[in-house]
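Q: Attaching a predicted model along with its sequence, questions to come.
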Amino acid sequence: MKVLVVGGGGREHAIIWKLAQSPQQPQLYCAPGNPGIAELATCIDIGVEEVQALADFAEREGIDLTVVGPEAALLVGIVDHFEQRGLRIFGPKKAAALIEGSKAFAKEVMVAQGVPTAASAYFGSLEAAKEYVRAQGAPIVIKADGLAAGKGVVVAMTLEEAEAALDMMMKDKAFGESGAQVVVEEFLTGQEATIMAFVSGDQVHLMVPSQDHKPAYDGDQGPNTGGMGTYSPVPVVDQALLKQVEETIIRPVIHFLAGNGSPFKGILYTGLMLTADGPKVIEFNARFGDPETQVVLPRLETDVLDIFNAVVDGTLDQLNIAWSDRAAVCVILAAEGYPASYRKGDLIAGLDQVGDQAVIFHAGTKRTGEGIVTNGGRVLGVTGFGADLKAAQAEAYRLVERVTFEGVHYRKDIAEKAFRS
């Protein structure tokens, strides 16, 4: 079987890595891929939004299944285009992916279905947004409505920070048209958790939970990033909570989308705040999380290729999906300056230091004549495994110490919250 994965980051490396373990031994391709992925798959120089070229390649090569990694491809309608051409593809159509593409739309869905979430309002006018913020007071959360690579959220602790965030998004257009409209939310407190689910219409299978770390610095300080590390399992998320999330959040949302003429097929990612009043939705994504995938897929025991095919074919309910009890901790190695402007082109040393209890997922790397160099804000995801979170954390940081490049930055407290709960 020939499988094409669309994307070139750490999430896609994790997907390819898991597909490479399939007993079906699929022939793997990735567009555009990266140096880590190139060790497992044939990389194709086609961008993730070049839908026509990707479909042409899939048709020409006889690709049996395409798996979409990034949200940008989903929101330009890659699934719609492939299906129109009779090509099998894993991921939601554009209309369903809007659950991620517009935070305002996601809020409308949640309100309509009574899904617990932060109180909010959205604005296309800068002055109206500022008036609302002044009336609400701080702390308060400002979100760009559209896609912003995980960086379009500002948790403003003061009114000055909130107004500066609104200016940055709406006046200075830091995120382009994604910030033309903003969502302003109440500030929620509690631990965060991510619950991803395989979804095929009304068929749902929850994955094991994980916890992301968005702020750039230890102790959840500094600006939000695309994610500085993750761990799984999450001690504060038990089976009762998972069942509650499925019944009160995930199923009502996919029911709404189906009734809206856009049934969801693919991965529904639910980002939660575990408040004193119960779980509340922070955000939805329409694909695997990054870097959550780097700790969740390593715990999957069922052949991931069988799952992808079952989602596409509508037979997900027929699968018994099994998960390992082992723990996983992923630490992101970022370039100096990330998430603002950052260095590129620094030689990476130590990539050959991996043992049998860890794996390095490439995110922002490039191969040159000198070797593999940094080529993105989040450069590598170092995932350690163990019988429990302490052991997995130790493995991850053992390897982190051996992988170096100029200006490397990483958080030193990934998974620490698990030991305080």
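A: Arrived safely.
Q: use CA for all of it now, contacts and neighbours both
A: OK.
Q: And for the protein, the residue most distant from the center?
A: The outermost residue of the chain relative to its centre, with distances by C-alpha atoms, centre = their mean, is Ala135 at 33.2 Å.
Q: after the one helix or strand it maps to, next one along is what?
A: According to DSSP states H and E, Ala135 maps onto helix 126-136. Later in the chain than helix 126-136, the nearest helix or strand by DSSP H and E is strand 140-144.
Q: Might one say that Ser102 is in contact with Ala148?
A: No. Counting by C-alpha atoms under 8 Å, Ala148 is not a contact partner of Ser102; they are 10.8 Å apart.
Q: quick one: the residue farthest from the centre of the chain from Glu163, how far?
A: Ala135 sits at a distance of 12 Å from Glu163 (criterion: C-alpha to C-alpha, to the nearest Å).
Q: go on, Gln113?
A: Relative to Glu163, Gln113 is positioned 31 Å away (C-alpha to C-alpha).
Q: what about those two, which has more around it?
A: In terms of neighbours (other C-alpha atoms under 10 Å), Glu163 is the more surrounded of Gln113 and Glu163; the figures are 20 against 16.
Q: Mind checking what secondary structure the more buried one has?
A: Classification of Glu163 using DSSP: H, G, I helix; E, B strand; the rest coil returns helix.
Q: here's the one I want to compare it with:
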Amino acid sequence: MQQPVQQREQLRRGCRVLVVGQGAREHAIVWTLHHSRFEPKLFVAPGNPGMEGICTRVPIAAHDVHELVSFALEAHIDLVVIGPEAPLSLGLVDECLKHGIPAFGPTKAAAQLESSKAFAKDLMKKAGVPTAVYEVFTDAAKARAYVEAHGAPIVVKADGLAAGKGVIVAQTTQEACNAIDDILIGQRFGESGNRVVIESFLEGQEASLMFFVDDELALPMVPARDYKRIGEGNTGPNTGGMGSVAPVLRDRPEIVAEVERTIVQPVLRELKAREITYQGVLYVGLMVTRDGRPMVIEFNARFGDPETEVVLPLLRTDLLQVMWATAHHALRDVRLEWSTGHAVCVVLAAPGYPEKPVVGQPIQFAHGPSDLVFHAGTTSDNGVLKTSGGRVLTVVGFGTTRREAQGVAYRIAENIYFDGKQIRRDIGN
């Protein structure tokens, strides 16, 4: 079992923090850390133009483990915070710990909860965690036969990482068979699609519940809901997420305790039995079925995106204090406090997203200085801000009610312009 980094010193004012990543999730993390009372010196690799002014950008790719560790050593970084899933699956945390650098995030072995859906399903089966019935296939013909035998709707998942696009909720057997061929034969997701997981379709209310975890303790964040489909009314292909709202399930507070008891703790115990220590964020994608039972749709080994953009702004406890305690296995000393308000975020996506986003369009802003806009896929071209990714910007609205927060978010969104802007109009409905 990988030993945790021992706490070399207490969290101090002006500590040096490296955030890894470049999307809206990482922008939200940097923005929240910037407001810490400990006034950290923030670095981000590689970051995006929206972060400039509140941190120092470092031109190192998020997947370049060797260069990231080298920079952390040279810059005397006190804490490395990993945002996206790829560097976790490549073992960035392992390398940080090997060099005595505290890191916020799970090791490569623990991150398999996200990097391999087959691993996660096997672990859940052994731990007795409620989830959909499933089978794993490497042979397309056998996978198609399974679908034909079980009918639709049915869910087809690429086993590995696919940037949130590797899940197909097939409404017909033909759609499922096409997805199987696309993944296993057409290699749509490369090596991530060498195996497919085929699951029964779950119905109910979706929710995202994230936990800060330090191996011994799991502290829940406020539940959120992500809107995955590109089209209004949850139509069209899956995306990385077109918006989110928080909190949800306020009328069902017992759900959080049940998720911790029936899902999170059994998973952590099973990981320990395999000599795997988990620390960082554990994201549980849930379906609360019609009989009120929470069942796992998926795990992520990091903050969700775009859920982070609505959850972290509602956190009243100092995020740096929470991350430091998590990395040093001291969550027992932390008490999470949350705003009683609501947050809604809306994603502005490039034309052609999610299949073939068209980028390079100039972006024009007409929003106010207090409006909260997180950058996801932007670049600065000779001083001109342009689109550079499928999800371009995430705008966030706050209010005492969800309807009020929704109104603020859409007001901000209407004052941002680029050619072909895609936006869902029903986030928070």
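A: Cool, the structure landed. Remember, predicted model here, so these are calculated numbers, not experimental data.
Q: which stretches of the stretch 201-350 of structure 1 form strands?
A: Ranges of strands within the stretch 201-350 of structure 1 are 203-206, 211-212, 215-217, 221-224, 229-232, 265-275, 278-285, 327-334, based on DSSP state E, counting those that start in this stretch.
Q: With mean neighbour count as extra columns, can I get those strands in JSON lines?
A: Shown next, in JSON lines, are the strands of the stretch 201-350 of structure 1 (neighbours: other C-alpha atoms under 10 Å):
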{"stretch": "strand 203-206", "mean neighbour count": "19"}
{"stretch": "strand 211-212", "mean neighbour count": "26"}
{"stretch": "strand 215-217", "mean neighbour count": "21"}
{"stretch": "strand 221-224", "mean neighbour count": "15"}
{"stretch": "strand 229-232", "mean neighbour count": "30"}
{"stretch": "strand 265-275", "mean neighbour count": "23"}
{"stretch": "strand 278-285", "mean neighbour count": "20"}
{"stretch": "strand 327-334", "mean neighbour count": "30"}
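Q: relative to strand 342-349, how tilted is the longest helix along structure 2?
A: Ranked by number of residues, the top helix in structure 2 under DSSP state H is helix 402-414. Between the axes of helix 402-414 of structure 2 and strand 342-349, defined by axes from the mean of the first three to the mean of the last three C-alpha atoms, to 10 degrees, the angle is 30 degrees.
Q: buried stuff in helix 402-414 of structure 2?
A: By 16 or more other C-alpha atoms under 10 Å, the buried positions in helix 402-414 of structure 2 come out as Arg402, Arg403, Glu404, Ala405, Gln406, Gly407, Val408, Ala409, Tyr410, Ile412, Ala413.
Q: Could you do stretch 300-316 of structure 1 as well?
A: Residues of stretch 300-316 of structure 1 classed as buried by neighbour count (16+ other C-alpha under 10 Å): Leu300, Thr302, Asp303, Val304, Leu305, Ile307, Phe308, Asn309, Ala310, Val311, Val312, Leu316.
Q: Report the aligned residue range of structure 2 for that stretch.
A: Counting by TM-score structural alignment, stretch 300-316 of structure 1 falls onto residues 315-331 of structure 2.
Q: Between its first and last residues, what's the separation in the matching stretch?
A: End-to-end for stretch 315-331 of structure 2, by C-alpha to C-alpha: 16 Å.
Q: Show residues contacting it.
A: Outside of stretch 315-331 of structure 2, the residues within contact range by C-alpha atoms under 8 Å, 6 or more residues apart in numbering are 4-7, 11, 32-33, 36-38, 79, 102-105, 212-217, 219, 279-280, 333-339.
Q: If we use 7 Å, what do you get?
A: With C-alpha atoms under 7 Å, 6 or more residues apart in numbering as the test, stretch 315-331 of structure 2 has contacts from 5-7, 32-33, 36, 102-104, 213-214, 217, 279-280, 334, 336-339.
Q: Could you do stretch 387-400 of structure 1 as well?
A: With C-alpha under 7 Å, 6+ apart, stretch 387-400 of structure 1 has contacts from 326-331, 354, 357-358, 382-386.
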